[in-house]
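K.L.:
Model the structure of this input:
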Amino acid sequence: MRFATARYDGAEVTGVVRDDRFHPVAGTLLELVRAQRLPQAGAAALADPGIRLENLQLREPLQPPTIRDFVAFEEHVEGMTGGRVAPEWYAAPTFYFTNPYAITGPFDDVAIPPGCRKLDFELEVAAVIGRTGRDLTPEQAREHIVGYTIFNDWSARDLQSAEMKVGLGPAKGKDFATTLGPVLVTADELDEHRDADGFLRLRMSASVNGELIGHDLLSNMGWPFDELVAYASRGTEVRPGDVLGSGTCGNGGCLGELWGRADRADPPALRPGDVVEMTVEGIGTIRNRVTAGTDPPPVRPARKRPRDR
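P.N.:
Model (predicted):
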């Protein structure tokens, strides 16, 4: 099934999307995931005639309690690092936590964050956790994934580059916007795309102002989602509604990768008015327009503190 959240008649409503109609269900998507009632609620909703999708404004499918974003595509790492992939990348999947309060809808405008001059997109797919698990095996982890959605990890490359020189981060370079949508596709819907090694062979593409920038296959990940979820659960819990991003795909999944390969900012960084569109086979399309941001107040440099004891 395909679940979405939409604004209708002044309220946000969750429902099942089938063809060109939206069939409302009671409760939010996160509530249904936590109660493990998605299949039952979806089946009951389809008995209703529903609402035409064209009369709705789709929002982000859910508000996740946590968001982990991995870096699972070797080709992306090569582009961002000048071809130098650290041995540690091959040893285990790496991720960072990003801001769950900065989720934007699949067709929302996205403002350039304060102080940013090099805004970038990142084309990803995310898995959504359906039930609590800890210290999972990959085989167990697959059963904990309730579905998948498109994930755009917007990045302020200049802010990110500066703050990571401190040996920590990313922070303000990443926490201003993450786009999810347009729907949550339940895991069973994509099983036909799964290869013998557990990877989902889905076509992915990103364009800016109608010009194709990059395209890849989700199956080019270094690890399938089962292993990412299992790793995330080591020594801790994954819980219903948690979102785990694949990391940016290769072959132009972001501008930063292309800049790294060409050693110049071509195509240019995103500017106000640019429209970023991402499509993933079996999931759908998201489309966001970049808008001007606010001017930040100046940041006072750290004082040179005394060393008195």
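
K.L.:
Every contact and neighbour count from this point should use C-alpha atoms.
P.N.:
Fine.

K.L.:
Which positions in stretch 151-159 come out as buried?
P.N.:
Residues 151-157, 159 are the ones in stretch 151-159 that count as buried (16 or more other C-alpha atoms under 10 Å).

K.L.:
Before we compare anything, build this one as well:
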Amino acid sequence: MRLARWSDGTVVGEGFVVGDRVVPFPDGQTVADILTGGLDAAHAAFGRVGGESGTALAAVRLLAPVVPASVRDFVAFEEHVEGVSASVDGKSEVVPEWYQAPTFYFTNPHTILGPDEPVAPPVTERLDFELEVAVVVGNAPGVGEANLTAAQAASRIFGYTIMNDWSARDLQSREMKVRLGPAKGKDFGTSLGPWIVTADELEQYVDADGFLAIRAEVRINGDLVGEDLVSNMGWPFPELVAYASRNSRVVAGDVLGSGTVGNGGCLGELWGRGSTIPALREGDEVCMTVEGIGELVGTVGAEVAAPSPPSARPRSRARQRS
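P.N.:
Model (predicted):
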């Protein structure tokens, strides 16, 4: 099953993509409702409306397929870490701590973009994309939200979508020298889409070690610049979800990105390896294709200048008011 959100120019619809048509959920349900009900709710809803005619997919504009409760973005591909560390930090390395646990950061759920929706970047000289596959969390009978085992976490994976983590590498580099972030180098836009493919649709691609062995490719203005197997990530998706739940909670509607695939999943990695491909500019088209999921296209819009931040003021470090 494929779940989507769309606009016909007047109202937002939410439902299934069936062939070349979109069919609303029964009883006015939303994607959020279906995620709360889990895969059983999705199958029940599909059984009620799967045969309806719906509306031609070409007659609507797809939106981001979920309004995320939160967005965690992992860094699960060793090859990506090797390349992008040289680009951002000037030194190609994978620190020992990377191997110990699947690290992530939280990004902005309020700047989510849908398919074909232009990104409005900050003023930057090093605008980049990041090709990722993301898990969308749903509920599962009898499975909680905190301290999940990998097996429990697997049952909470409702489906998958494509994720483009737009990145301003120059801003990111400055921020991360302060040992926090990324923040303003990332939080201006994340594209999701084109829809959510339910986990059962991709079970055929799960290898003997539990990794999702699907191909992912990215093109800039039609030219292939990166390709990888998603199974090259250091941890399978259930282990990412389990780690996210550790001493915390994962809830229906959470989105967890895999991190950028290797072998050209972003320009930052390629720059770190000596590539001269230029940074993205206004008008560039980034097309991501992931086997079993579909295609996510994003274009670069005009930069948006923001007020300059003030510099820190020298302080006396006095311990008493004068």
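
K.L.:
TM-score for the pair, please.
P.N.:
With the length set by TM-score structural alignment, normalised by the length of structure 1, the two chains reach a TM-score of 0.97; 306 aligned residues with a C-alpha RMSD of 1.1 Å.

K.L.:
before we move on, the earlier item: mind putting the buried residues of stretch 151-159 of structure 1 in CSV, secondary structure included?
P.N.:
Converted to CSV, the buried residues of stretch 151-159 of structure 1 look like this (DSSP: H, G, I helix; E, B strand; the rest coil):
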residue, secondary structure
Phe151, strand
Asn152, strand
Asp153, strand
Trp154, coil
Ser155, strand
Ala156, strand
Arg157, helix
Leu159, helix
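
K.L.:
farthest-separated two in the residues you listed?
P.N.:
Distance extremes for those: the farthest pair is Phe151 and Leu159 at 20.7 Å, using C-alpha to C-alpha.

K.L.:
List the contacts of the closest residue to Thr132 of structure 1 other than its chain neighbours.
P.N.:
Residue nearest to Thr132 of structure 1 in three dimensions, not counting chain neighbours: Arg239, with 4.2 Å by C-alpha to C-alpha, 6 or more residues apart in numbering. Arg239 of structure 1 makes contact with 129-133, according to C-alpha atoms under 8 Å, 6 or more residues apart in numbering.

K.L.:
From Gln36 of structure 1, how far off is Arg239 of structure 1?
P.N.:
Distance from Arg239 of structure 1 to Gln36 of structure 1, counting by C-alpha to C-alpha, to the nearest Å: 12 Å.

K.L.:
list the residues that contact both of those two?
P.N.:
130-131.

K.L.:
so where do the strands sit in the stretch 51-200 of structure 1?
P.N.:
Remark: strands assigned in the stretch 51-200 of structure 1 by DSSP state E, counting those that start in this stretch are 51-52, 57-59, 67-70, 95-98, 103-104, 110-111, 119-120, 123-129, 133-134, 145-153, 155-156, 178-186.

K.L.:
Met278 of structure 1: which of those is closest?
P.N.:
Nearest of those (C-alpha to C-alpha): strand 123-129, 6.9 Å.

K.L.:
With structure 2 overlaid, report how far that closest one is off on average.
P.N.:
Superposing on structure 2 and averaging over aligned pairs (mean C-alpha distance after the TM-score superposition for structure 1), strand 123-129 of structure 1 comes out at 0.4 Å.

K.L.:
So which bit of structure 2 is that strand matched to?
P.N.:
Aligned by TM-score structural alignment, strand 123-129 of structure 1 falls on residues 131-137 of structure 2.

K.L.:
Tell me which residues are up against the matching stretch.
P.N.:
Counting by C-alpha under 8 Å, 6+ apart, 35, 156-165, 196, 216-218, 230, 237, 250-261, 265-266, 288, 290 sit against stretch 131-137 of structure 2.

K.L.:
The stretch 151-300 of structure 1: helices as residue ranges?
P.N.:
Along the stretch 151-300 of structure 1, the segments classed as helices by DSSP state H, counting those that start in this stretch run 157-164, 225-232, 255-262.

K.L.:
out of those helices, deepest packed?
P.N.:
helix 225-232 (a mean of 23; mean count of other C-alpha atoms under 10 Å).

K.L.:
mean offset of it relative to structure 2 (after superposition)
P.N.:
Aligned to structure 2 and superposed, helix 225-232 of structure 1 gives a mean residue distance of 0.6 Å (mean C-alpha distance after the TM-score superposition for structure 1).

K.L.:
So what's the gap between that helix and the chain middle?
P.N.:
Offset of helix 225-232 of structure 1 from its chain centre (C-alpha atoms, centre = their mean, to the nearest Å): 16 Å.

K.L.:
Measure how buried Ser275 of structure 2 is and give me the count.
P.N.:
12 (other C-alpha atoms under 10 Å).

K.L.:
quick one: contacts for the residue sitting nearest the centre point of structure 2?
P.N.:
Per C-alpha atoms, centre = their mean, the C-alpha nearest to the average position across structure 2 is that of Met163, at 3.2 Å. Contact analysis of Met163 of structure 2 by C-alpha under 8 Å, 6+ apart lists 130-134, 190-193, 257.

K.L.:
got JSON lines for the buried residues of stretch 151-159 of structure 1, with distance to Leu258 of structure 1 too?
P.N.:
Rendered in JSON lines, the data for the buried residues of stretch 151-159 of structure 1 read as follows (distance: C-alpha to C-alpha, whole Å):
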{"residue": "Phe151", "distance to Leu258 of structure 1": "19"}
{"residue": "Asn152", "distance to Leu258 of structure 1": "17"}
{"residue": "Asp153", "distance to Leu258 of structure 1": "16"}
{"residue": "Trp154", "distance to Leu258 of structure 1": "16"}
{"residue": "Ser155", "distance to Leu258 of structure 1": "14"}
{"residue": "Ala156", "distance to Leu258 of structure 1": "15"}
{"residue": "Arg157", "distance to Leu258 of structure 1": "13"}
{"residue": "Leu159", "distance to Leu258 of structure 1": "18"}
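
K.L.:
nearest spatial neighbour of Ala252 of structure 2, skipping sequence neighbours?
P.N.:
Gly138 (4.3 Å).

K.L.:
let me fix that: Phe158 of structure 2
P.N.:
That would be Gly138: by C-alpha to C-alpha, 6+ apart, it lies 4.9 Å from Phe158 of structure 2.

K.L.:
so the one you found touches Val255, yeah?
P.N.:
No. If you go by C-alpha atoms under 8 Å, Gly138 of structure 2 and Val255 don't touch, sitting 9.8 Å apart.

K.L.:
These two: which has the busier surroundings?
P.N.:
Val255 (29 against 24).

K.L.:
what lines up against His76 of structure 1 once you look at structure 2?
P.N.:
In structure 2, His76 of structure 1 lands on His80 (TM-score structural alignment).

K.L.:
For that match, which residues are in contact?
P.N.:
So His80 of structure 2 contacts 260-265, 269 (C-alpha under 8 Å, 6+ apart).
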